[in-house]
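Q: the following block contains a protein sequence and its predicted model.
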Amino acid sequence: MNRKRMGVAISAVMLAALASTAIASPTCTREPESKWMSEAAMQKQIARMGYKDIKVFKKTASGCYEIYGRTSDGRKAEVYFNPVNGTIVESNVD
């Protein structure tokens, strides 16, 4: 591989690594799932917090419950919750 191709290949790998880091979900807990709130209990807590129209509710590989829905005032929200105590770890609201 010539120097130019090597430089392009290295740049591509670095860019891919940065992109994957930027979109990775936060780490919410390292506790085992046996200590997590049940999905039903978490969904009830999310509703009590005012989130509605939940399109996605899932577990992430980094130890979170994640939702895509709307805030109480109707804005789009992507929110990561600590599954042990239900607190918000990260919130992205449009």
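A: Arrived safely, thanks for sending.
Q: from here on, contacts and neighbour counts on C-alpha atoms
A: Fine.
Q: can you list the neighbours in contact with stretch 33-40?
A: With C-alpha atoms under 8 Å, 6 or more residues apart in numbering as the test, stretch 33-40 has contacts from 83, 84, 85, 86.
Q: hold the first one in mind and look at this next one:
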Amino acid sequence: MRTIALAAALLAVLPATAAFASPKCTSEPKDKWMSEEAMKAKIAELGYQKIRTFEITGSCYEIYGYTKDDKRAEVYFNPVTGAIVKSEIGD
């Protein structure tokens, strides 16, 4: 009975953790990526500001900051092209 309860608890948690997985941004090796400085400049050109976090997440550059309209943003970028792969914009 404990095994069934444990399995049910794990299955309830799995969908929630899967939602937080970072996207696949590139398969290119890191020596093909833009430098962090170039990516930060690209991010500024796109209008993102007040960047609290800039990090490498999986195969992406990821930021937590604000849009030019002052909305919270979590954005994943392709580190080779600088293109936005996934973004979540809040209030």
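A: The structure has been received and is ready for your questions. Nothing here was measured: the structure is a model prediction, and the numbers come from that model.
Q: tm score of chain vs chain?
A: With the length set by TM-score structural alignment, normalised by the length of the second structure, the two chains reach a TM-score of 0.93; 90 aligned residues with a C-alpha RMSD of 0.9 Å.
Q: once you drop chain neighbours, what's closest to the residue mapped onto residue 27 of the first structure from the second structure?
A: In the second structure, residue 27 of the first structure lines up with residue 24, judged by TM-score structural alignment. Spatial nearest neighbour of residue 24 of the second structure, chain neighbours left out: residue 59 (6.0 Å); criterion: C-alpha to C-alpha, 6 or more residues apart in numbering.
Q: for residue 59 of the first structure, same thing?
A: Residue 59 of the first structure sits nearest to residue 65 (C-alpha to C-alpha, 6+ apart), 4.7 Å away.
Q: counterpart of residue 11 of the first structure in the second structure?
A: Taking TM-score structural alignment for the superposition, residue 11 of the first structure sits opposite residue 8 in the second structure.
Q: can you map out the helices along the first structure?
A: Applying DSSP state H to the first structure gives helices spanning 3-23, 39-48.
Q: tabulate those helices (TSV), appending distance to residue 90 of the first structure.
A: Output for the helices of the first structure, formatted as TSV (distance: least, C-alpha to C-alpha, whole Å):
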stretch	distance to residue 90 of the first structure
helix 3-23	13
helix 39-48	14
